[in-house]
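Enquirer: Provide a 3D model corresponding to the input given below.
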Amino acid sequence: MIHEYFRHKAHDQGYTLSHSQQRVIDYMAQQANALLQPDAKPHASRSLYLHGAVGRGKSWLLDGFFRAIPLAEKQRLHFHDFFAQLHQGMFRHREQPDALEATLDELLSHCRVLCFDEFHVHDIGDAMLITRLFKALFQRGILLLVTSNYAPQGLLPNPLYHARFKPVIDLIASRMQVMEVGGPHDYRSQPRSHSQQVFTQGRYLWPGSDQQRLSLGLPRRNGPTSPLMVGARQLQVRLCKQHSVGFAFSDLCEQPTAVMDYLELSRRFDHWIIDELPELGECPIAVQQRFINLIDVLYDQDKHLTLIGERSLRESLGGNAIDLARTRSRLGQLQEISADTPPS
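Expert: Alright, predicted model coming up:
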């Protein structure tokens, strides 16, 4: 079942599986077989934590397992999205004796397989909640599959907080099979099928002339903006028309926006334009991280992106935020257009 799915999928997409990918598939097949036994006990399967460099097929493996396993009681979520729902649910159930358990009852009713893509931790407040979350998931006997760019020991690397996150690291080590997905190839650099969730239909335009902006329906640089309410927050937009929205980078990433704002916006708009991308390396780390989070959400939600900057994409994506390598890999799929003529 699992082996057959991946064999056909790799053949159809022209992939040659790396040794580490094949090891992961073998392990997934073992856990699926254990989970699907008629008399399987709730803790029969051992959860899986996949880590490795960007573009090595972690999300591809996770999605393949999710599609291949013949269960209805399963959920696949970007970790950003799930964590936003978790916070909202705990606020709703704040009068309950255990708001976390009440929220999990609501979000994961009858769930047996839970897949988290792009797991990472940068905030100590989130880290403390993740400890409680993982304990609760394991107690419920849910088979948890997680992808991350980091080995467990590399999560929350800030030395001020890393020791306080050690209980989660120890929990992952004791309750999950930790496997690295390696290999020499960045699969995001290879041609993809139209159905895959990538930015290959998106564009990066530079040097960001007014002619390029006008061709997209944007006002000229420093042109008028309109207010847009996102929850209780008011943002300024350059374009808002049906399912399309356009922002200046500063109005979206240099303001105190959060992942929950990006998730709400992604539910309302399918076509995104982000104008005036600066040199990220000159931006504060907090601004770089907001941009990283935004691209994560747009990529996972399969949104169409047009990005506009003054310099080439490679020159614009400097910086030293922890997750920037993932963002560079994803934005590298955009069609780069350096011309003052309207894009086709």
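
Enquirer: when you work out contacts or count neighbours from here on, use the C-alpha atoms and nothing else.
Expert: Will do.

Enquirer: where along the stretch 101-250 of the chain do the strands fall?
Expert: For the stretch 101-250 of the chain, applying DSSP state E, counting those that start in this stretch gives strands covering 113-117, 143-148, 176-180, 203-206, 226-230, 233-237, 239-241, 244-248.

Enquirer: may I see those organised as TSV, with distance to Lys166 and mean neighbour count added?
Expert: Output for the strands of the stretch 101-250 of the chain, formatted as TSV (distance: least, C-alpha to C-alpha, whole Å; neighbours: other C-alpha atoms under 10 Å):
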stretch	distance to Lys166	mean neighbour count
strand 113-117	20	21
strand 143-148	17	24
strand 176-180	15	18
strand 203-206	40	24
strand 226-230	36	12
strand 233-237	35	15
strand 239-241	45	16
strand 244-248	39	21
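
Enquirer: in a markdown table: the ones you listed, plus distance to Thr131.
Expert: Converted to a markdown table, these look like this (distance: least, C-alpha to C-alpha, whole Å):
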| stretch | distance to Thr131 |
| --- | --- |
| strand 113-117 | 15 |
| strand 143-148 | 14 |
| strand 176-180 | 14 |
| strand 203-206 | 39 |
| strand 226-230 | 30 |
| strand 233-237 | 30 |
| strand 239-241 | 40 |
| strand 244-248 | 36 |
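
Enquirer: to check against the first, give me the structure of this:
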Amino acid sequence: MKFCTGSEYLVRCIQRGVVSRCVLPTARVIRTHWTVRTYHLVSDSRHLRGRIRSCSSNGDPVFGGGKSTLNRFLSTDVALTKKQVVDRTPLEQYEYLVSIGQIRDDSFQRGIVSSLVSLHKAVKNYHPTPIEYPNIDDLKPKRGILSFWSRNKSYLQRKVSLDNIPKGIYLYGDVGCGKTMLMDMFYSTIPTTVLSKRRIHFHAFMQDVHKRAHALKVQHGSDFDSIPMLAAALADEARVLCFDEFQVVDVADAMLLRRLFEALIHHGVIFVITSNRAPDDLYKNGIQRQSFIPCIELIKERLHVICLDSPTDYRRIERPLKNVYHSPLDARAKEHAETWFNYFANPRDPPHAATHSIWGRELQVPKASGKVAQFTFDQLCGQPMSAADYLELARNYHAFVITGIPILTLSNKDKARRFITFLDAVYESHGKLVATSAVPFSEILSDDRHSSDRPKEMDQNMLDMVGEMGLTNESLKSLNLFTGDEEVFAFSRALSRLQQMSSAQWVDAAE
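Expert: Just a heads-up that it's a prediction; the model follows:
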């Protein structure tokens, strides 16, 4: 496999241990005995997740740190070997999966596949222009009376024709209707020799964006406009971006996405997105939603919006249970947890506490062995942990044993949200989940919006906080941030995923 322009320089950089500069991004493939993954060498070494020590005779990189170093370098959002089916169209792959019994033939899904086939053809014939990075000085604040009008003028006011950029696809529908399966099938049929690509859960994408934006501001100053530079780097790494479970619930994300999406589209990035919500329902009743409307209009303009309203939730079709979930919390619950922990544990790695570093903080794992970690529910969700913490756990462990899960309700939003975020991270990494709970797993999540025990008004601290934003108690009553609408969607998705993760097919799948 050949390097891009400037290969001799790149090889010298690699042999020294640091990739510092490359004329063009290069898609490479790392082959090991357990996976094949695609990564991209980019112009800034900060984007790499490790250091390449040397090159083998065939040009592939050799890592000095063994498998653990390789895992740190690789992103979890790239495709595994079993998903690389680049010699088929989406329709051919769909019919193949039906023929081997892996999926059921569905007339609703076939209608979507035809749209994916059209996009697949357009992508293979798409020849995007090279990415043009903005000038660093243009992104720094200008001084003087005309500073507001002059900032970024030379970069942001360039007119870019969108006529030659294929329109993407926005798939939305109820949980379990096959959105993610269809997107993954499309992703697997795009040859990396045609266009660079990236498939990622939206939680993980936003964590990556915030982290890289923070790094740019640390380097260039807090008033540095990081979005244009970040958009250019993201477009350089992937011309096809596939987002799973797209949703906007945070005002900071909403304001960032409005500019980022526009910049990525003008760089020629093609989007394939799955969501539980139609575009017009994104960030519904959110704070400052009016400022997010341009992003919604851009999505509707540049993506074909398709409702996948298949009546069947395929994740709820009965499959043999492996009894990975146990209830109630009786004497057998402890035995259940110990049995499964020992099943996943490494006999040569005695159970021990572990510590991981993330964003300068220490993340404690009470009990670990090999690739399995065990927590009580309070240890996992009773502390102020973020999506980044759960993604880090999912990157480091393939199986989780969670004990003492209570009934989760909308009245207890913080713990419920953390548990759902944790489930999303484990599900997306194809991890295993063992749990002991107070009730059967199908009843762990409960919608109690109409419960008489649920608080009817916000507490004084919340009122003080929103008062600083110029909002009133009455205006907030309609916001889904306080009505629980977003949690209901998330609860529904989590229940469906819990069902799927309890199947023998999921538990027995190779890691």
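
Enquirer: TM-score of the superposition?
Expert: Overlay of the two chains. TM-score (TM-score structural alignment, normalised by the length of the first structure): 0.85; 324 aligned residues with a C-alpha RMSD of 2.7 Å.

Enquirer: which one of the strands of the stretch 101-250 of the first structure lies closest to Thr306 of the first structure?
Expert: Of all the strands of the stretch 101-250 of the first structure, strand 203-206 sits nearest to Thr306 of the first structure, with 4.8 Å by C-alpha to C-alpha.

Enquirer: ok, now which ones touch Gly169 of the first structure?
Expert: If you look again at residue 169 of the first structure, you'll see it is Ile, not Gly. Contacts for Ile169 of the first structure (C-alpha atoms under 8 Å, 6 or more residues apart in numbering) come out as 152-153.

Enquirer: counterpart of it over in the second structure?
Expert: Taking TM-score structural alignment, the alignment pairs Ile169 of the first structure with Ile296 from the second structure.

Enquirer: kindly report the same for Ser189 of the first structure.
Expert: That one, Ser189 of the first structure, aligns with Arg316 by TM-score structural alignment.

Enquirer: quick check: that match vs Glu443 of the second structure, distance?
Expert: Going from Arg316 of the second structure to Glu443 of the second structure by C-alpha to C-alpha, to the nearest Å gives 14 Å.

Enquirer: what's the answer for Lys197 of the second structure, then?
Expert: 38 Å.

Enquirer: comparing those two, which shows the higher neighbour count?
Expert: Lys197 (25 against 14; other C-alpha atoms under 10 Å).

Enquirer: can you pull the contacts of the more buried one?
Expert: Applying C-alpha under 8 Å, 6+ apart, the residues contacting Lys197 of the second structure are 187, 190, 237-242.

Enquirer: what's the closest of these to Ile30 of the second structure?
Expert: Using C-alpha to C-alpha, these come closest to Ile30 of the second structure at Glu237, 16.2 Å.

Enquirer: secondary structure element for the closest residue in space to that closest one that isn't next to it in sequence?
Expert: In space, and not counting its chain neighbours, Glu237 of the second structure is closest to His40: 6.1 Å by C-alpha to C-alpha, 6 or more residues apart in numbering. Taking DSSP states H and E as the criterion, the element that holds His40 of the second structure is strand 36-41.

Enquirer: show the subsequent helix or strand relative to that strand.
Expert: Counting by DSSP H and E, the next helix or strand C-terminal to strand 36-41 of the second structure is strand 54-55.

Enquirer: helices or strands next to that following strand in the packing?
Expert: In this structure, strand 54-55 of the second structure makes packing contacts with helix 7-16, strand 61-62, judged by 3 or more C-alpha pairs under 8 Å, 6 or more residues apart in numbering; DSSP states H and E.

Enquirer: give me the stretch of the first structure that that strand matches.
Expert: Using TM-score structural alignment, strand 54-55 of the second structure pairs with nothing in the first structure.
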